[in-house]
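*Asks:* predicted model and sequence follow; I will ask about them next.
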Amino acid sequence: MHPITHAQTRPDHPAIIMAGSGEVMTYGQMDVYANHFAQLLRERGLGRGDHFAVLMENSFHYLPIVWGSQRAGTMMVPVSTRLTAPEICYILKDAGVKLLITTRKFDDRIDAIRAECGDMEVLTVGGEGEENYEAALARQSGDPIPDQAPGQYMLYSSGTTGAPKGVRPAPPDSEDILAPNPLVGLAIMGAGMPADGSMVYLSPAPLYHAAPLGWCTTAQRLGGTVVVMEHFDPVHALETIERYRVTDSQWVPTHFVRMLKLEPEEREGHDLSSHQRALHAAAPCPVPIKRAMIEWWGPIINEYYAGSEGVGMTLIKAEDWLEHPGSVGKAIYGTIHVCDGEGNELPAGEDGLLFFENDTIPSYHNDPAKTADAMHPKGWMTLGDIGHLDEDGYLFLTDRKSHMIISGGVNIYPQEIENLLVTHDKVMDAAVIGAPCPDFGEKVVAVVQPMDMDEAGEALEAELREFLAPNLSKVKMPKLFDFRPELPREANGKLYKRELRDEYARQAEEA
């Protein structure tokens, strides 16, 4: 199962549809494009194992570039479009990137990137002269390169807890570019995705992130059509499901929250009958939000837990989730171990640091110390999450280890408080952090994005305190509510708590 075979058997079948513009690329066209790009990489001196980067919004070009790299044996480095020029340069230099593919959307950052990374070539979609990407691509042959080899991609963490980490995958198991991909088996056997090419898969998230990139390419290995949203909008997402008769999709909890906050007529005014499977991940979903989505869409919502490291995965289908609300499922790839601070395994029901045991373990690029910090003495790897297994082997996540607040010697997990806040009718989004406190070490701060910023103030704070009180002990109750029109959240659902913590730390130092 590979786009090359689909190009041979169904060249006119749509491989990509851009949801906003309606642009279509068939498998035959994508095959030619991928060959052009592999030829381009060779022309620019990139051989097997060499690194290039893509700094690009959700674009018609993104997935064909991925498949071109998959034929050239190169290491593609997707870069978050949210990053500043210095943050981008850090990744480009850390990864040893030889070529950057970008678009005019990033003109405001590209001069600074060139100045900092002077030896790196740049090609720009819509660019000029020697840097015009389309012209450079058009000069290439559409024939396969003679030395085809499977490529890989090195994803960088979103930097929510510090400098981004490059997750360097283990070498591919086979030199055959048509070799089976493990995620295909998980998609068919675990998520129930069809292998007959009938899938219409909706991707509402940015393609540079691990989940959209992994599931979009898996859908194309299965011969499906990938419908790419240029950016997420809750109403447009529902319109897109109806317009393109979407059968499968992948979301994050913030997408669910935003769709549920729509007015009833906006939620209910679309035909979603084609929609058969909806995956979600990236962050734990509050139980009331998940329950409301299942009531709305039916028992088609399946959840998984994994990471860019690709060291393990759990999965839970809607029917099982209703019997184990809050769980992210059982392991379908890798073996889970829950350990205390000394590395000892804990019994069912006790929270600890989660590790995955697997035959294939990645590493963090250029950072053996970070790799070592993530490893258990027995060779297992952690993604940094805290949680527990129940007696039946279902995993429940508590929070990120790095997000834990210690106030007066008490461990407080922000996720519990955030999950409550986002269910309030007047709250769009919430982040709970620990801020410096001279008396208790840290104090609990709730940074809240109201549905209507005009309602921010003392009255809303009092309402939220009253709302939280029945479910939170006094030590967990936020000492401060900070209302803001927007939170620093990635389009992939990741919340940049580090930015908020750093802001409060600076305030404490200046006080």
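*Replies:* Everything's here; your move.

*Asks:* make it CA atoms for all contacts and neighbour counts henceforth
*Replies:* Noted.

*Asks:* and Leu279, that's in a strand?
*Replies:* Yes: Leu279 sits within a strand when classified using DSSP: H, G, I helix; E, B strand; the rest coil.

*Asks:* how close does it get to Pro212?
*Replies:* The gap separating Leu279 from Pro212 is 11 Å, by Cα to Cα, to the nearest Å.

*Asks:* any common contacting residues for these two?
*Replies:* Gln250 (Cα atoms under 8 Å, 6 or more residues apart in numbering).

*Asks:* quick one, longest helix in this structure?
*Replies:* The longest helix of the chain (DSSP state H) is helix 27-43.

*Asks:* what's in contact with the host helix or strand of Arg114?
*Replies:* Element membership for Arg114 (DSSP states H and E) is helix 107-116. Residues outside helix 107-116 that contact it (Cα under 8 Å, 6+ apart) are 84-86, 88-89, 120.

*Asks:* now, which of these sits nearest Asn366?
*Replies:* Of all those, Asn366 sits closest to Cys89, with 15.3 Å by Cα to Cα.

*Asks:* grab the nearest non-local neighbour of the closest one.
*Replies:* Ile113 (6.0 Å; Cα to Cα, 6 or more residues apart in numbering).

*Asks:* presented hereafter is structure B, for comparison with structure A:
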Amino acid sequence: MTDISELPGFYAIAAADPGRLAVIDTDGTETTFGDLLTRVNQVSHGLRARGLAVGDVVAGVLPNGIDALVMVMATGQIGLYYVPINWHLTASEIAYILDDCDAKIVVTDAEHARPGSEVGTDGLAAGRPTHAPADRTAGTVMWYTSGTTGFPKGVQRKLPGATPEELVPLYFWFFGEVVDLRPGDAVHLVTSPMYHSAPCAHAQFALHFGHTVVITPRFDPVNILELVERHHVSNAMMVPTMFHRMLQLPEDVRTKYDVSSLRQVIHTAAACPVAVKQQIMSWWGPVLYEYYGSTESTIAFSVKPHDWLARPGTVGRPAPTFEAKICDENGKDLPPGEPGMIYVKSSLGSFEYRKDPAKTAASMLGEWYAPGDIGYLDDDGFLFLCDRRTDLIVSGGVNIYPAEIEAALLEHPAVADVAVIGVPDEEWGHNVVALVQPVEGATPGPELTAGLLEHCGPRIARFKQPKVIEYRAQLPRTPTGKLSRSKVRADYLAGNTSSSL
């Protein structure tokens, strides 16, 4: 087998060792590096033939599968921005992102086809050359993330202005430092939707490392264990909800599968309960690597297994190239042990929210970016999170923003006021709960609840919809008219139902 450890990434590996196994798709279909590169090159030529130039935007509404990888790697060598879009979103939510990002081409699967879209990559690839395109230059992925307004914004970074091969050594160094990943023979398991930043990025970088990528269509705890054993999976990216579900499996199921091949299981996206993480490492061994950051900051803090075991609950120290500080509400630095707003900056450069300089400026303190979370640093510089930002709900590792749900519910004629909060849940992290103040004359009860959920259907994706709707005679607001979610949440968690209907 060809030694690929010194080759600079996917495109070079595929040219030097075309028979190397690149992808095992959701249906078990196997694709070599050589065949994947052929399709990637054809799609790159196809995109250029459609008139796309450096800096243009391509979007993908694609389920987990090889086409999602093809689009990332094809746009990644011709200087395009690629926008993966959550296919669970409603048609209007998808349309908003497509309009905002100015996508010139949209690639979907058959189920999510829309007027003018490309269904799969076949049309772009058909009849196109299989060799590498000329004037190769690295593209990048532009992720859309919601803010406190509930409307998604593109997190846009400047294009590198270099070939992919010039950037790969930086990937090798960074991921080697953070999660001990190295180029060579390994197997990466995709367990989460690839329209999210971390699963997509890890699948992309796995190819650059020469690893085989095994793709699952959705998370199923038993299937994950089966795949780990069958393909001798060495690394994967997961979220804490997955750990919780796996621990709920009967003991005889858990012990049935050989997971000794696992070397790095990387988790992020939500806080992992200490007890859950300890149980997983008792089962799998000290293989859990954690990092903390955001779409905007990328990987800002990281912690390896043994450091975490020595300091349970930490999310780590600043990742390479990053600096961090904790500030009070006035922007003044706080000493170790004192909680405050987390700020980070990196020498690798900054980002901007597409078409929203005001939002970009509001998220910064000079050169420092605030992910919006509260935490403290210990004397050794390890970060401990205290809470998520006030309004954000994290359910199953996915960010959900109350303002968007409230806006949808307020469109219903029976709703006078509404507050949406996240309520702690052992499995999901948080559940979405809507507290509704009906208009005068509306009758709260099962019929109204059913009507509100039906009303939400075409407006917001199913995973954002409330799992619980309760009714209140009045919701607390500040003297300026701002909804006091902190008071609503505190009352709800305290079981204060004196204002219930």
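*Replies:* Looks like it arrived, so ask away. Small disclaimer: the values here were computed from a predicted structure and weren't measured.

*Asks:* got a TM-score for the two of them?
*Replies:* Once superposed, chain against chain, the TM-score is 0.78 (TM-score structural alignment, normalised by the length of the second structure); 418 aligned residues with a Cα RMSD of 2.7 Å.

*Asks:* report the aligned residue range of the second structure for the longest helix of the first structure.
*Replies:* Mapping helix 27-43 of the first structure onto the second structure (TM-score structural alignment) gives residues 33-49.

*Asks:* what does stretch 76-86 of the first structure give?
*Replies:* Residue span in the second structure matched to stretch 76-86 of the first structure, by TM-score structural alignment: 82-92.

*Asks:* and the matching stretch, which residues are buried?
*Replies:* Buried residues in stretch 82-92 of the second structure, counted by 16 or more other Cα atoms under 10 Å: 82-87, 89-90.

*Asks:* gap between the two ends of that stretch?
*Replies:* Stretch 82-92 of the second structure stretches 20 Å from its first residue to its last (Cα to Cα).

*Asks:* corresponding residue for Ala132 of the second structure in the first structure?
*Replies:* Using TM-score structural alignment, the partner of Ala132 of the second structure in the first structure is Pro144.

*Asks:* that match touches Asn35, doesn't it?
*Replies:* Yes: Pro144 of the first structure is within contact range of Asn35, at 5.3 Å (criterion: Cα atoms under 8 Å).

*Asks:* the two: who's more crowded?
*Replies:* Each of Pro144 of the first structure and Asn35 has its neighbours counted (other Cα atoms under 10 Å); Asn35 has more, 26 against 18.

*Asks:* now that one: how far from Gly190 of the first structure?
*Replies:* Distance, Asn35 of the first structure to Gly190 of the first structure, using Cα to Cα: 32 Å.

*Asks:* after the helix holding Arg114 of the first structure, which helix or strand is next?
*Replies:* By DSSP H and E, the next helix or strand past helix 107-116 of the first structure is strand 121-125.

*Asks:* okay, buried residues for that following strand please.
*Replies:* Going by 16+ other Cα under 10 Å, strand 121-125 of the first structure has these buried residues: 122-125.

*Asks:* which among the residues you listed gets closest to Phe355 of the first structure?
*Replies:* Nearest to Phe355 of the first structure out of those is Val122 (Cα to Cα; 39.5 Å).

*Asks:* could you find the counterpart of the closest one in the second structure?
*Replies:* Under the alignment (TM-score structural alignment), Val122 of the first structure pairs with Ser117 of the second structure.

*Asks:* before I go, just wanted to say thanks for your time.
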